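Asker: Predicted model, plus sequence, below.
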Amino acid sequence: MTASRTRALRLPFSVLVCSAVLLSGCSDSGSSGRKETSTTQAAQAAVPAADGDLQSAARKVIKDVLPSVVQIQASGDLGSGVVYDDKGHIVTNAHVVGDEKTFKVTTANSENELTATLVYSYPDQDLAVIKLDKLPDGLKAATFGDSAKVAVGQIVLAMGSPLGLSSSVTQGIVSATGRTVSEGDSGGGTGATIVNMVQTSAAINPGNSGGALVDLDGQVIGIPTLAAVDPNFGDSAAPGIGFAIPASMVKTVADQIIENGKVTDSGRAALGITGRTVVDAGFQAAGVAVVDVKSGGAADKAGIEAGDVITKLGDTDITTITTLSEALAADRPGQKTSVTFTRNASAKTVDVTLGEQ
């Protein structure tokens, strides 16, 4: 789905935020299962004995990149991270760090716990950067690739700490690009709507969040963030459907955080409203009621008021706050579009120049 306007992915299932909870079966006095799986064992189990050249390439990538993937522990939850530079900055998911400010970090080639401090968390894109308090010997930064070059069918490896098993590797392909996926805001999710996600068949499990999705050139092409779950089967995982934040977006956000201590240019469009989903007489979602309008924002300038019910953005029908978020995520700040809404039972359409989130 790489049309000029990326449309939202209509999933027949929900998405699961992939942080993990430390369980008795996954940890050993804080070791989080590290003693159960060695790097070599994980690599051998992950790569099928197929074509010799392919297997050799995969093993080389694992040897080169896995040392740059770390395990991050915050209170009772854990996830993964990727060493971003030689100064000790590590990029991960915002839902991995949560509300914490300090963390325990374990690298792939050591069981010694390091400490790290939050630099900045950006929940709107579900990304965060933390920094090691002290640099260990041999710390190696990963190489991030160009998202524009990611192609469907490309063989990829997912590296991280699923279920607390650090330095684990799974294999798959890029199943699709350009996906728009909305996280839930329960179960540790940030509620973010993220565009241009990379869909992969490589297994993404709790604990993989913030790790690395790597191509056979040894470049990180995405940060694994979500796995699909099927509500028809008790919200069990839908095998082979996972999503990663594209590397180019990761670099854009991480570079701003490292340079400025925050995100200064989100690139995310906004109307400048607070809204909630409303239902019709048949209890079906029927639009987004405007609860509050930001003074001077896009909606305010267009004459949209509290109490209006938004039903369309451009050509996209709006039925819920999620569909509005997805529609805005596909647009850019400064872009001109139209908003259709009802006021006192009358439909109105106004032109809007979108602001920035």
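Answerer: Everything's here; your move.

Asker: only C-alpha atoms for contact and neighbour calcs from this point on.
Answerer: OK.

Asker: Which residue ranges of this protein form helices?
Answerer: 39-46, 52-65, 94-97, 247-260, 298-302, 321-329 (DSSP state H).

Asker: Output the contacting helices and strands for the third one.
Answerer: Taking 3 or more CA pairs under 8 Å, 6 or more residues apart in numbering; DSSP states H and E as contact, the helices and strands that helix 94-97 lies on are strand 69-74, strand 77-83, strand 114-122, strand 127-132.

Asker: The second one to strand 69-74, inter-axis angle?
Answerer: Orientation check (axes from the mean of the first three to the mean of the last three CA atoms, to 10 degrees): strand 77-83 against strand 69-74 gives 140 degrees.

Asker: Included below, for side-by-side comparison, is a second structure:
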Amino acid sequence: MGLFDDDFYSTKVSRRTRAFSKERRILSSKQTRRNWSSVRIAFISSSTSAIAAVLLFGLFFNGGVGGSAKVQAVSTAKMSDDSESLEMKTIQASAKVRPAVVSVINEQQQVFSMGVPNEEGEGSESKESTEKNSLQQAGVGSGFIFKKENGKAYIMTNYHVTVDADALKVTLISGEERAAKIIGEDQISDLAVLEIDDKGIDTIAEIGDSSALQPAEFVIAIGNPLGLGDSLSMGIVSKTRQIVPVSLNQDGNYDWEQEVIQVDASINQGNSGGPLINLDGQVVGINSMKIADIGVEGLGFAIPTNNAMPIVSDLLANGYVPRPYLGVYTMDLAQYFAQQGGSAGGESDSSKDGSDDEAEGAAQLILPEDVRAGVIVLEAVGPAKEAGLVFNDVIVRLDKQAVGSTMELRKYLYSKKHIGDKVEVTFYRDGKLTTAQLSLTDKVEE
């Protein structure tokens, strides 16, 4: 007898136990069949309900999970199509304009001294010398062909690209160089028009409506940055109308304000004068300037075409832009006070600066204590001279408009007056307030 000799642990089963177990299995089998039938019915009912719910959800929401996947697929496809569309528009727009874009080369005379060798043949200790003039490249910019007429092609560019040139050349997209002639320049708007022979030129840039530009609209700048040749840069319109102060005489004193389009497309030296185009391949601006300062990136400006085209029309018709002319060369009174405090500098009503002698004379001004803003006359010519204005007069008002600077004087004349209009000038002379009437004329080259 084993240690665990009982029915529970033993592998031997008695006849009575087997009979009892058989009967219990039969009963369990019947009960299991009854239980399985109930479970099966419940399972089938639940499954049917779930399927019905899924079908109903699908009907209401375009096919349920399958519908969502379909919508997602359609959205992804649309985004892909939009991306391809933007890419194609960029390629097509640039291809439409690029053949009309040129590089503008400003050449200026350079004078070289050539020594005559002495008896020892050493040119460094020459007794005599001769001078030889040679045209050298002084600057490179960009431009674009916007008109063809009577065998000539006309190019729009910036004034600061062509200024002081003794000769101008343009390089076409093919690499061919042609001599260019200046038709007209305007310093105030920073625009110039050139003329070349139109042989072989087939593409003319289309001028667009700059007033239709919107913030965040894609634009492309085309030009010749850093003299590297035909180049593109893309960005968005940051601001459709920005007012930027400029110094016409490049003396650091702001004497005019330029209305421009602000963009974040890269505009570097050499891009000046090139076109800023929209995705329809239309010119909406003339690349003009970039803010170059530490920490400043992606801040470029372009002259709107809607502002440029009236100027260009005047340049084509007259070679210059007719504007009402007062006939005074000036220095701001504020600049005079700064000079008295140890600062130097001056600005004028035109491209002519006041001399040191004139600035020294202006230091003898006699003014009431409360007069701190105005424009000092350094020289009077034309209408101003005829009206009796002289050196050291301080203009403080034109008509009823207060004038505190050369910029304000220009803005009033150019925006409110026309050639032939009369203007009343109020000024101080030797501390006394007086007035003079004069008629504005067109400026004559001096």
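Answerer: That came through, no problem. From a predicted model like this one, the values you see are computed outputs, not experimental measurements.

Asker: if we can go back for a sec, out of the helices of structure 1, deepest packed?
Answerer: Highest mean neighbour count of these: helix 94-97, a mean of 28 (counted as mean count of other CA atoms under 10 Å).

Asker: quick one: that one to structure 2 mean distance?
Answerer: Helix 94-97 of structure 1 differs from its equivalent in structure 2 by a mean of 1.4 Å after superposition (mean CA distance after the TM-score superposition for structure 1).

Asker: which part of structure 2 lines up with that helix?
Answerer: Using TM-score structural alignment, helix 94-97 of structure 1 corresponds to residues 159-162 of structure 2.

Asker: between the helices and strands packed on helix 94-97 of structure 1, which gets nearest to residue 305 of structure 1?
Answerer: Smallest distance to residue 305 of structure 1 across the helices and strands packed on helix 94-97 of structure 1 (CA to CA): 28.5 Å, for strand 114-122.

Asker: Can you check which part of structure 2 the closest one sits on?
Answerer: Taking TM-score structural alignment as the measure, structure 2 aligns residues 178-186 with strand 114-122 of structure 1.

Asker: Flag every buried residue along that stretch.
Answerer: Neighbour-count burial for stretch 178-186 of structure 2, counted by 16 or more other CA atoms under 10 Å, picks out 180-186.

Asker: Which helix or which strand is home to residue 46 of structure 2?
Answerer: Assigned by DSSP states H and E, residue 46 of structure 2 belongs to helix 15-60.

Asker: which helices and strands does that helix pack with?
Answerer: Going by 3+ CA pairs under 8 Å, 6+ apart, helix 15-60 of structure 2 lies up against helix 64-97.

Asker: Kindly recompute the last result at 7 Å.
Answerer: The contact analysis (3 or more CA pairs under 7 Å, 6 or more residues apart in numbering; DSSP states H and E) places helix 15-60 of structure 2 against no helix or strand.

Asker: What is the corresponding segment of structure 1 for it?
Answerer: The aligned range for helix 15-60 of structure 2 is empty, by TM-score structural alignment.

Asker: how big is the angle separating that helix from helix 64-97?
Answerer: Per the same axes, to 10 degrees, the angle that helix 15-60 of structure 2 makes with helix 64-97 is 40 degrees.

Asker: distance between helix 15-60 of structure 2 and the chain's centre?
Answerer: 78 Å (CA atoms, centre = their mean, to the nearest Å).

Asker: Next one: residue 272 of structure 1 from residue 139 of structure 1, what distance?
Answerer: Using CA to CA, to the nearest Å, one gets 42 Å for the distance from residue 272 of structure 1 to residue 139 of structure 1.

Asker: The two: who's more crowded?
Answerer: residue 272 (20 against 16; other CA atoms under 10 Å).

Asker: The equivalent of the more buried one over in structure 2 and residue 110 of structure 2, how far apart?
Answerer: Taking TM-score structural alignment, residue 272 of structure 1 has residue 327 as its aligned residue in structure 2. Separation of residue 327 of structure 2 from residue 110 of structure 2 (CA to CA): 34 Å.

Asker: on that earlier part again, could you save the helices and strands packed on helix 94-97 of structure 1 as TSV and add columns showing distance to residue 106 of structure 1?
Answerer: Below are the helices and strands packed on helix 94-97 of structure 1 laid out as TSV (distance: least, CA to CA, whole Å):
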stretch	distance to residue 106 of structure 1
strand 69-74	5
strand 77-83	9
strand 114-122	6
strand 127-132	11
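
Asker: And these: which comes nearest residue 146 of structure 1?
Answerer: Here strand 77-83 is closest among the helices and strands packed on helix 94-97 of structure 1 (CA to CA), at 16.4 Å.

Asker: That closest one maps to which residues in structure 2?
Answerer: Against structure 2, strand 77-83 of structure 1 falls on residues 139-145 (TM-score structural alignment).

Asker: and the matching stretch, how far from structure 1 on average?
Answerer: Stretch 139-145 of structure 2 sits 0.5 Å off on average (mean CA distance after the TM-score superposition for structure 1).
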